[in-house]
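Chemist: Generate a structure from the sequence data that follows.
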Amino acid sequence: MTRSVYVTGIDRGDGRQVVELGVMELLTRQVDRVGVFRPLVHDGPDRLFELLRARYRLTQDPATVYGLDYHEASALQAEQGTDELVSRLVDRFHRVAREYEVVLVLGTDFAATQLPDELALNARLANEFGASVIPVVGGRGQTAESVRAEARNAFRAYEALGCDILALTVNRVAPADRESIAERLTARLPVPCYVLPDEPALAAPTVAQITQALHGTVLLGDDSGLARDALDFVFGGATLPNFLTALTPGCMVVTPGDRADLVVGSLAAHSAGTPPIAGVLLTLDERPTDEVLTLAAKLAPGTPVVSVAATSFPTAAELFRLEGKLSATTPRKAETALGLFERHVDTGGLLERLAVARSGRVTPMMFEHELLEQARSDRRRVVLPEGTEERVLRAADVLVRRDVCDLTLLGDPDVIRKKAADLGIDLSSVQLIDPNTSELRQPFAERYAELRAHKGVSVELAYDVVADVNYFGTLMVEEGLADGMVSGSVHSTAATIRPAFEIIKTRRPTDAGGGAAIVSSVFFMCLADKVLVYGDCAVNPDPNAEQLADIAVQSAATAARFGVEPRIAMLSYSTGTSGSGADVDKVREATELVRRSRPDLRIEGPIQYDAAVEPSVAATKLPESEVAGRATVLIFPDLNTGNNTYKAVQRSAGAVAVGPVLQGLRKPVNDLSRGALVGDIVNTVAITAIQAQPAPAPDRPVRPAAENAATPV
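Modeler: Sure, this is the predicted structure:
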């Protein structure tokens, strides 16, 4: 039977979309096919569904998402009664439920709907759908006692109407009251109570939303600038020196269009980062001269300058009525909302109460969700040497909003802040270090000279070397000032990992996780329904048998660390005893070395790729193998084969390739492709943070050699 979750409220203004988005995130971690149903809908676009569809790549036909519009529902209820209305909506809900493992139901919004007793209608629909309920109560502008009373009343109301209440969520409370409200509600109610503080960035409209609402004309600015949140409004009228002191971070400057001094002064302040502003809004339909606009564009490239026809007073009145909305066009707000939800909701406990059976399929999205959740569970600090690179800054923005890990960016802080301001990115919680001027440079030079003394490296030479961002970042990891490093978006692989070979080096037998003979790599290949691990596709050109065995053992450990049960296939152009030659013999010898050193691991080799992953081929070629047809860790005999295969599968099968993930180092350092997208950087940072977490206790029951050799599937 389809499991459904009904998120509903008791009144307008509860910011329920944060909870709906958070619950959708949880559901998509567990199952592949999640449907959405909104019983009643207003005319016009449904911003939240469009966000869900874009973010979670939903293939559901939008026509099936909605039951009735409010006008139809009101007329139907008036003419034929509530029973007929409910019957119609139940029928439409079940059309969706038949197609999906789980359905997220988005309750009515209490916004001028002309429906009597809307709370009771939501409760009845939830019961008729067989859905568990998460009521949401808004707390903005209320005292702590008022919020607690309203939350208790909401629980009693839905409970009295027979609802199965999963949890109660209180949203938009004053941050100072959050803990006391949560403690009191937890003590008084029999279900989990989650309390989320008010988040100004969610309520702030973007510059694009302001422009649209005021029918403005964009004179300057790019998409990044228009996506900035307007956290405050500063109205210009004073002289420039007095006006500059009134500017606040993220503010929207509102000034008559003929005040060129305030326009230029605001943009100059933004360029200097004192403070970064969201943009400039010009009133009175007055526009600066072309010369002023040219200067403005050079002062703060990308920063929006928007012109509106109205005077300052009606413009102000309209601005203060605007509120930011979650939508497909505001992906950064979605990241903020999810970060807020994940910080203040016990997501593990809520998943248990949802009782949604985990799907046997593992989609790329599910794997990526798990990475972020696992990284967040035990926070680590990751250093990003390429702090001035735009993709790295955008990835840092996502990681901060999602609260995944702590970050250090390397580079000139003024340059980093300037670029971040131009992108509308808040780095207030991120550590910025300039290797050239850092007080760590001298002790790092002394440490590097000590490590490389056998190569004749002096402290003076080391002082120059450690100013390189990759060397500096690697030394931060080595000295425990960061837990891991990710680089390579603008540096070569050699420039990224050479410092790690020189400074961090391979794991010793006494290190956690055991020793490693060499540093190698894997890619997580996220196919449509499963995740495979490919190694080594990035580091070792032609490993010998001993090195190949080490790569197999390390890859199995990496796979297990990230939730992939290791079943190792040692790949060759020959399966079993059907072929011979130096290349096949190398793979056969490596397989035997793994069997002798790690009899607990399931391994098969030599084996061809099709026999490793396709059960029908395996049934013919190796019918008694416990790995053939079910392999999850695929070890390639050389870099040429591995690199070409992963790229062929990535492009031909539409797989998402996450990596390369380096393994065998004492502390984690990972390399990015120079073509890495923002999402690739986010995933790699999450992987690095997980690698830096304490390894779980090994679970290595030793199986008899005979069992390891041939056990029927």
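Chemist: make it CA atoms for all contacts and neighbour counts henceforth
Modeler: Will do.
Chemist: At which residues are the helices of the stretch 501-650 of the chain located?
Modeler: 545-561, 582-597, 609-613, 615-621, 639-652 (DSSP state H, counting those that start in this stretch).
Chemist: Could you tell me which residues within the fourth one count as buried?
Modeler: Read that as helix 615-621. Buried residues in helix 615-621, counted by 16 or more other C-alpha atoms under 10 Å: 615, 617, 618, 621.
Chemist: hmm, who's touching it?
Modeler: 575, 610, 611, 612, 628, 629, 630 (C-alpha atoms under 8 Å, 6 or more residues apart in numbering).
Chemist: picking that back up, export the helices of the stretch 501-650 of the chain to a markdown table and tack on distance to residue 232?
Modeler: Formatted as a markdown table, these follow (distance: least, C-alpha to C-alpha, whole Å):
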| stretch | distance to residue 232 |
| --- | --- |
| helix 545-561 | 45 |
| helix 582-597 | 62 |
| helix 609-613 | 56 |
| helix 615-621 | 61 |
| helix 639-652 | 45 |
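Chemist: Out of the ones you listed, which is closest to residue 255?
Modeler: Residue 255 lies closest, by C-alpha to C-alpha, to one member of the helices of the stretch 501-650 of the chain: helix 639-652, at 51.4 Å.
Chemist: For the following helix or strand past that closest one, which outside residues touch it?
Modeler: As assigned by DSSP states H and E, the chain's next helix or strand after helix 639-652 is strand 656-663. Residues outside strand 656-663 that contact it (C-alpha under 8 Å, 6+ apart): 364, 519-527, 537-538, 554-555, 558, 646, 650, 668-672, 680, 683-684, 687.
Chemist: Now, those residues that are in strands?
Modeler: Per DSSP state E, strands hold the following members of the contacts of strand 656-663: 520, 521, 522, 523, 524, 525, 526, 669, 670, 671.
Chemist: Excluding sequence neighbours, find me the nearest residue to the third one.
Modeler: This points to residue 522. Nearest-residue entry for residue 522: residue 535, 4.3 Å, with adjacent residues in sequence omitted and distances by C-alpha to C-alpha, 6 or more residues apart in numbering.
Chemist: one more to line up against the first:
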Amino acid sequence: MQTFFIAPTRLNVGLTSVTLGVVRCLQNQGLKVGFVKPVAQDRNVCDVERSTHFARQICQLDVPDALPANYAIEQVSIDETDDLLEEIITMSMAAGKDADVLVVEGLHPDPSNPFTTQLNTEMALGLQATVILVSDASEKNISEEIKIAERQFRNEGVQVGGVILNKAPADFDKAALQAEIGELKIWGVVQFDSKLLAPRTIDVALHLNAEIIVKGELTKRRVSETVVAARAVPEVIRRLKPGALIVSSGDRDDVILATALAASNGVQLAGLILTHNTELNETVRAFTEMAFHTGIPVLRTEGDSFSTALAISQVPTAVPADDKDRMSLVMNSVAEQLDSDALHVGVQTKGAHHLSPPAFRYQLIQKARNANKRIVLPEGEEPRTINAAIACEEKGIARCVLLGNRAVIEGIAASQGLTLPASLEILDPEEIRAQYVAPMVELRKSKGLTEIQALRQLEDNVVLGTMMLAIDEVDGLVSGAIHTTANTIRPALQLIKTAPGSSIVSSVFFMLMPEQVLVYGDCAVNPNPDADQLAEIAAQSAYSAKAFGIDPKVAMISYSTGQSGTGVDVDKVRSATEIAKARHPQLMIDGPLQYDAASVLEVGQQKAPGSLVAGQATVFVFPDLNTGNTTYKAVQRSADVVSVGPMLQGLRKPVNDLSRGALVDDIVFTIALTAIQAEQMLG
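Modeler: Predicted coordinates for the structure are as follows:
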């Protein structure tokens, strides 16, 4: 097992962020990763050891509790360092059991506890670890600092593999630093990004000990700028942008009205803080009541505006233990900027593993980037869709085409604080609709479609987008954020039609379980498939799983296992299993199996001895839509599992549906799925 020991060269280098970014980067490579923070640092910010906490919550790792810092200090002070190291190594080995690589987070240098530097060295030496130094790229004399830290480890016989530079300014010269530090390789340069420092409004409220007047979206909105309303309203208005936290005395009715108007217009302000312990004028409050139902939080504090703004600037930059969303963004940002090849070298895997959720997401994005497909988004004026399109364009996931009015789309983007990339394609349906009438009439001539009927149908942007796909102007379509599944599928069936060899369209969800990714089908399309259709769904789902790197072991789910049950429903599953096996002998398919017999090895061995699927299924095919949809939502909500999909299968070209409750990330991943499908269909 490879062990990496992450050691900072000084205080405040962002050790937790970089360490967990390393964990995520390794997970993205499909490696099984263990993590441990052997000794907790001083807990001034919160009573939770954040590295351990986030590794459990986000990386889904089984991480042992860190030893308290005061305990470690006491052990060193009474000359029991050997016993302490034995305890640390035992804990670390347990954390790395069955892992390909173990990541160990060291201690910050602490002037009040000079033992920390020596303990880092002894831990790395005892674990036979390769040290990765973490340094702050914004500091002066960084090369000397790195050399000193490297020398301290090497003089004790510890191997130093590389250095990761954090908080790098935009003009950071990596080549110049590499020349200065010699043979020690730079394994990553993480650019400074102020967006990743943005606290939530609730973090500011807690720091100020402010009174909450209107709760609003206190835990969701983030503060990117503090606006002190000390000037005339026209100056304040210019700064009423998403993420702005307005600091004003309650008697500034003009500022309050301007803030309320901005909130009513959809500007996602971080909040309003009333200073001097003032209150809103009753007349003004009544007039602006609806604005304060848009989600904007309103707080009150005793200090004046200047002291309040100063206090806001001193909100700790460390990610609070309950801010999982921000830490996920930080981890992913760090992981994307690391040299994954350098980290991967020397890691010896212990055999095949299930495809982990981080590896699935990472491979999904990488494959989509390589495919470089053009994906049309008919719901181009929908805010989440705009946000997802921007993300895909900026990250190179796909070339998205938004259908909608440019002015409307630009206005929605501005209200969310988003900037539309110049390369993001926007097509106005009013300007292009007519050019698809003749091709649509030709496609539907067997149904007697007239030009007037075609033009009327093309007023639906989903139909328009589907026509673009039908005549190969785009490579795929994603819709459903504000449309039903039927609205998305019906035009596809009429204009795209099913793929050769397919008689039905079905769907799968990729369920990102803590340890592996499972495939559920069909949970979105076919209400009550017969045995023949169920067999086809099984095959479609198996091949979809295989296409996305999942070894398909298909379980045909029923309320009974094997030959134990009788009845119309279980007989249908039994018959479907036989049909699927006969048509696709190369696939591993078994059924009927109860869910526990399919998913739990001990149960599977007991109920279906000798089965190659029971207890280790990766593809679950449900007997009907009622069972499939209920199961996927129960697992998703009760187990807090991310589901990607539904991905449609069986069409000649890729069209994918979204849940109307889809988040921006859900849409991004669905766009990536669609791009990969388009590439695979070419093969």
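Chemist: just to revisit the earlier point, export the buried residues of helix 615-621 of structure 1 to CSV and tack on distance to residue 189 of structure 1?
Modeler: As requested, the buried residues of helix 615-621 of structure 1 are arranged in CSV below (distance: C-alpha to C-alpha, whole Å):
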residue, distance to residue 189 of structure 1
615, 52
617, 57
618, 56
621, 61
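Chemist: Just want to check the distance between the nearest residue to residue 450 of structure 2 once chain neighbours are set aside and residue 429 of structure 2.
Modeler: Excluding the flanking residues, the one nearest residue 450 of structure 2 by C-alpha to C-alpha, 6+ apart is residue 441, at 6.3 Å. Separation of residue 441 of structure 2 from residue 429 of structure 2 (C-alpha to C-alpha, to the nearest Å) stands at 18 Å.
Chemist: what about residue 274 of structure 2, which SS state?
Modeler: Secondary structure for residue 274 of structure 2, judged by DSSP: H, G, I helix; E, B strand; the rest coil, is strand.
Chemist: What's it aligned with over in structure 1?
Modeler: Under the alignment (TM-score structural alignment), residue 274 of structure 2 pairs with residue 282 of structure 1.
Chemist: Endpoints of stretch 338-357 of structure 1, how far apart?
Modeler: Stretch 338-357 of structure 1 has an end-to-end distance of 22 Å (C-alpha to C-alpha).
Chemist: Just the buried residues of it, please?
Modeler: Across stretch 338-357 of structure 1, burial judged by 16+ other C-alpha under 10 Å covers 338, 339, 340, 341, 342, 345, 347, 351, 354, 356.
Chemist: Redo those residues as TSV? Include secondary structure and distance to residue 184 of structure 1.
Modeler: Converted to TSV, the buried residues of stretch 338-357 of structure 1 look like this (DSSP: H, G, I helix; E, B strand; the rest coil; distance: C-alpha to C-alpha, whole Å):
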residue	secondary structure	distance to residue 184 of structure 1
338	helix	25
339	helix	24
340	helix	21
341	helix	20
342	helix	21
345	coil	16
347	helix	20
351	helix	23
354	helix	24
356	coil	29
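Chemist: Which of these sits closest to residue 567 of structure 1?
Modeler: Distances from residue 567 of structure 1 to these, taken as C-alpha to C-alpha, are shortest for residue 356 (27.2 Å).
Chemist: the strands in the stretch 101-250 of structure 2, which residues?
Modeler: Secondary structure of the stretch 101-250 of structure 2 (DSSP state E, counting those that start in this stretch): strands at 101-105, 130-136, 159-168, 185-191, 211-214, 225-228, 244-249.
Chemist: which one of those strands lies closest to residue 678 of structure 2?
Modeler: Nearest to residue 678 of structure 2, of all those, is strand 185-191, at 32.8 Å by C-alpha to C-alpha.
Chemist: once the two are aligned, what's the mean deviation for that closest one against structure 1?
Modeler: The superposed strand 185-191 of structure 2 is, by mean C-alpha distance after the TM-score superposition for structure 1, a mean 1.9 Å from where its aligned residues fall in structure 1.
Chemist: Quick check: which helices or strands does that strand pack against?
Modeler: Strand 185-191 of structure 2 sits against strand 159-168, helix 174-181, with contacts defined as 3 or more C-alpha pairs under 8 Å, 6 or more residues apart in numbering; DSSP states H and E.
Chemist: Mind listing residues that contact the helix or strand hosting residue 17 of structure 2?
Modeler: Under the criterion of DSSP H and E, residue 17 of structure 2 resides in helix 15-28. Applying C-alpha under 8 Å, 6+ apart, the contact partners of helix 15-28 of structure 2 are 6-8, 32-33, 35, 50-51, 55, 59, 103, 105, 108, 134, 166, 327, 330-336, 338, 340, 343-344, 356, 358-363.
Chemist: Which members of the residues you listed are classed as buried?
Modeler: The buried subset of these - by 16+ other C-alpha under 10 Å - is 6-8, 32-33, 35, 50-51, 55, 59, 103, 105, 108, 134, 166, 327, 330-336, 338, 340, 343, 356, 358-363.
Chemist: picking that back up, put together a markdown table for the buried residues of stretch 338-357 of structure 1, with distance to residue 458 of structure 1 on each row.
Modeler: Output for the buried residues of stretch 338-357 of structure 1, formatted as a markdown table (distance: C-alpha to C-alpha, whole Å):
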| residue | distance to residue 458 of structure 1 |
| --- | --- |
| 338 | 49 |
| 339 | 46 |
| 340 | 49 |
| 341 | 51 |
| 342 | 48 |
| 345 | 53 |
| 347 | 52 |
| 351 | 56 |
| 354 | 61 |
| 356 | 61 |
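Chemist: returning to that earlier point: quick one: closest of the strands of the stretch 101-250 of structure 2 to residue 625 of structure 2.
Modeler: When the strands of the stretch 101-250 of structure 2 are ranked by proximity to residue 625 of structure 2 (C-alpha to C-alpha), strand 101-105 comes first, at 41.1 Å.
Chemist: That closest one versus helix 15-28: what angle between them?
Modeler: Inter-element angle recorded for strand 101-105 of structure 2 and helix 15-28: 170 degrees (by axes from the mean of the first three to the mean of the last three C-alpha atoms, to 10 degrees).
Chemist: Would you check the distance separating strand 101-105 of structure 2 from the middle of the chain?
Modeler: 22 Å (C-alpha atoms, centre = their mean, to the nearest Å).
Chemist: Distance check, the closest residue in space to residue 101 of structure 2 that isn't next to it in sequence against residue 588 of structure 2.
Modeler: The shortest distance from residue 101 of structure 2 to any non-neighbouring residue, by C-alpha to C-alpha, 6+ apart, is to residue 2 (4.7 Å). Per C-alpha to C-alpha, residue 2 of structure 2 is found 34 Å from residue 588 of structure 2.
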